[in-house]
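J.: just coords:
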């Protein structure tokens, strides 16, 4: 195992280079003294041999104090937007269902970091039964999303108002509470409306196109007739 450390305030650099065997340290390179340390008696012979290899020691020292810190700073700069990212609240929390017979899903997205919790409550008490908690998944912009499904197939519609979804994000003072409406939004209805709207727009576009095309043809016929009459 080898690696390096860099203090961005003091600019101090430190490196490690060690070998192990069967889960235990075998021999370790001391960067300050530029010698090898043998934690095990079996490594003493190797220590003396490697201590006399000055070219190898110089190579390790150059790598641990020069090359490795340069790569460390480069990767730190590459990941700065993620590593130094501050906490953000959930941008969108809502409740929906795929169909009237499907479980009701509480969904939160756009939050950071991924240390978050979500659960369903009934009359203020957390529920454990009939709840399917999904995994925290990444979004394309580096934020995260999660959802929790609740099976209400045996619950009368008039009792749905007793349920709510709670979203908790690490570092956020207040929790987000989303009350379950008696009529949650159904995805398939929204999809049908969107498709219908697109079809309607397409039909209108075709009619407008045909109308304009017909007007151009009439104008062209008028010009031809006028030209024939003129000659």
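T.: Nice, thanks for sending it over. If you're wondering where the values come from, they're calculated on a predicted model, not measured in any experiment.

J.: Only C-alpha atoms from now on, for both contacts and neighbour counts.
T.: Fine.

J.: Just give me the residue closest to the centre of the chain.
T.: Centroid-nearest residue in the chain, with Cα atoms, centre = their mean: residue 138, separated by 2.2 Å.

J.: For it, which non-adjacent residue is spatially closest?
T.: Using Cα to Cα, 6 or more residues apart in numbering and skipping the chain neighbours, the partner closest in space to residue 138 is residue 144 (4.4 Å).

J.: distance of that neighbour from residue 127?
T.: Counting by Cα to Cα, to the nearest Å, the gap from residue 144 to residue 127 is 24 Å.

J.: For the two, indicate the residue with more neighbours.
T.: residue 144 (20 against 14; other Cα atoms under 10 Å).

J.: shouldn't the more buried one be in contact with residue 137?
T.: Yes: counting by Cα atoms under 8 Å, residue 137 is a contact partner of residue 144 at 5.6 Å.

J.: if we can go back for a sec, mind listing what the residue nearest to residue 138 touches?
T.: Residues in contact with residue 144, defined by Cα atoms under 8 Å, 6 or more residues apart in numbering, are 109, 110, 111, 112, 113, 114, 136, 137, 138.

J.: want to throw the residues you listed into TSV with secondary structure and distance to residue 62?
T.: Formatted as TSV, the contacts of residue 144 follow (DSSP: H, G, I helix; E, B strand; the rest coil; distance: Cα to Cα, whole Å):
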residue	secondary structure	distance to residue 62
109	strand	46
110	strand	44
111	strand	42
112	strand	39
113	coil	37
114	coil	38
136	coil	42
137	strand	41
138	strand	39
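
J.: dropping in the other structure now:
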């Protein structure tokens, strides 16, 4: 689902610009997906996971220490969210069956996805909101805040669009939630988590190579947050050929590391100075390291009598080897709203067929 993925991996804004904060919730209900819960919900603030619930554990979990301030302010927060998720889990099982009927499908693997949230510019005060529904990896229904109507990317969603567009109370509720309630909770979360959410650490960047014929590795470690990029460029152009980029991995201290390899086999000696490895952190900060043979850490002894620093490289690679990989598997849903839980049920009844699609998409808050 292209729109979903794009919203899941926003990288921030240039340095010096006002900070744009976001609160997003993602929900997925599924059938016959091996080793995956039938229902999962996750909340994110500025791309940091803050909450998690799934049908396997039946538990609502806070994923950031600073989120405990929410429970101190609202003692019923976790219990209320647990009960809401249990109810929503049952509702979304029905949504899958309804969607299958709409698409004339029977058994097999199926997914219903729901994403919504808001953004807030802390300098201009500008806000924005979004809400999307999907079925089996394709967009099903999208809310347009500007026109206060729903967009139906597929024919099967048209009856739902018409019914929801004509429900003026629902449209008013959705607009108010996305532009007011959601933003109020986003501001609260940003206040509670400011020290963590605003943290930005630049990495140390090293050039590593096992042998003269091995690819050259640019390794960046110690950066935070994990919304970052590492790439090779020649002159001012980013390279995509002869480059292999690794995943972002967590360090034991909460920071992150990543690496990108460059194939040197076709590189001429006179061109070395034209290459550089660039680390880019969300927010615009960069660290650039120009390609220089004298800066390469290697585990072979150079022909000109250079020092064998294999022990150094071994230590670096050893540190990488013991990193514990942290998986953030699936991202899901939740709505927040001050002073207690409030829910409405979206139902879609077609006057011609009597079918219902995407009903009971609960709009609750925390």
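T.: Okay, I see it. Only a predicted model underlies this, so the values are computations on that prediction, with no experimental measurement involved.

J.: one step back: residue in structure 2 paired with the residue nearest to the centre of structure 1?
T.: Residue pairing (TM-score structural alignment): residue 138 of structure 1 is matched to residue 250 of structure 2.

J.: Same question for residue 206 of structure 1.
T.: Aligned partner of residue 206 of structure 1 by TM-score structural alignment: none.

J.: do the same with residue 104 of structure 1
T.: Aligned partner of residue 104 of structure 1 by TM-score structural alignment: residue 216.

J.: what's the burial count for that match?
T.: If you count neighbours by other Cα under 10 Å, residue 216 of structure 2 ends up with 23.

J.: Quick check: it touching residue 208?
T.: Yes: using Cα under 8 Å, residue 216 of structure 2 makes contact with residue 208 at a distance of 5.9 Å.

J.: In structure 1, where's the longest helix?
T.: Counting residues, the longest helix found in structure 1 (DSSP state H) is helix 187-230.

J.: now structure 2
T.: Scanning structure 2 for the helix with the most residues, using DSSP H, yields helix 77-102.

J.: Next secondary structure after that helix?
T.: Moving toward the C-terminus from helix 77-102 of structure 2, the next helix or strand (DSSP states H and E) is strand 110-121.

J.: Which stretch of structure 1 is that following strand matched to in the alignment?
T.: Strand 110-121 of structure 2 covers no residues of structure 1 once aligned (TM-score structural alignment).

J.: Could I get the buried residue list for that strand?
T.: Residues 110, 111, 112, 113, 114, 115, 116, 117, 118, 119, 120 are the ones in strand 110-121 of structure 2 that count as buried (16 or more other Cα atoms under 10 Å).

J.: Looking at those residues, which two lie furthest apart in space?
T.: Pairwise distances across those (Cα to Cα) peak at 33.8 Å, for the pair 110 and 120.

J.: Residue 182 of structure 2 and residue 127 of structure 2: what is the separation?
T.: Using Cα to Cα, residue 182 of structure 2 is found at 10 Å from residue 127 of structure 2.

J.: of the two, who's got more company?
T.: Taking other Cα under 10 Å, residue 182 of structure 2 and residue 127 do not tie; residue 182 has more neighbours (28 against 18).

J.: per the alignment, the more buried one corresponds to what in structure 1?
T.: Aligned counterpart of residue 182 of structure 2 in structure 1: none (TM-score structural alignment).

J.: one step back: could I get the contacting residues of the match of residue 104 of structure 1?
T.: 207, 208, 209, 261, 262, 263, 264.

J.: overlap between these and structure 1?
T.: Contacts conserved in structure 1 for the contacts of residue 216 of structure 2, using both residues aligned by TM-score structural alignment, their matches' Cα atoms under 8 Å: 207, 208, 209, 261, 262, 263, 264.

J.: which residues sit against stretch 147-161 of structure 1?
T.: 101-108, 118-120, 130-136, 179-182.

J.: repeat that for 6 Å
T.: Stretch 147-161 of structure 1 is contacted by residues 103, 104, 105, 106, 107, 130, 131, 132, 133, 134, 180, 182 when judged by Cα atoms under 6 Å, 6 or more residues apart in numbering.

J.: From those, pick the one nearest residue 20 of structure 1.
T.: residue 134 (40.2 Å).

J.: measure the closest one to residue 145 of structure 1 for me?
T.: 10 Å.

J.: Have a look at the two and say which one is more surrounded.
T.: With neighbours defined as other Cα under 10 Å, residue 134 of structure 1 and residue 145 compare such that residue 145 has more, 22 against 14.

J.: Would you double-check that that one falls in a helix?
T.: No: read with DSSP: H, G, I helix; E, B strand; the rest coil, residue 145 of structure 1 is strand and lies in no helix.

J.: Quick check: chain neighbours aside, which residue is closest to it?
T.: Once flanking residues are discounted, residue 145 of structure 1 sits nearest to residue 109: 4.0 Å by Cα to Cα, 6+ apart.

J.: burial of the one you found, as a residue count?
T.: Applying other Cα under 10 Å, we find 20 residues neighbouring residue 109 of structure 1.
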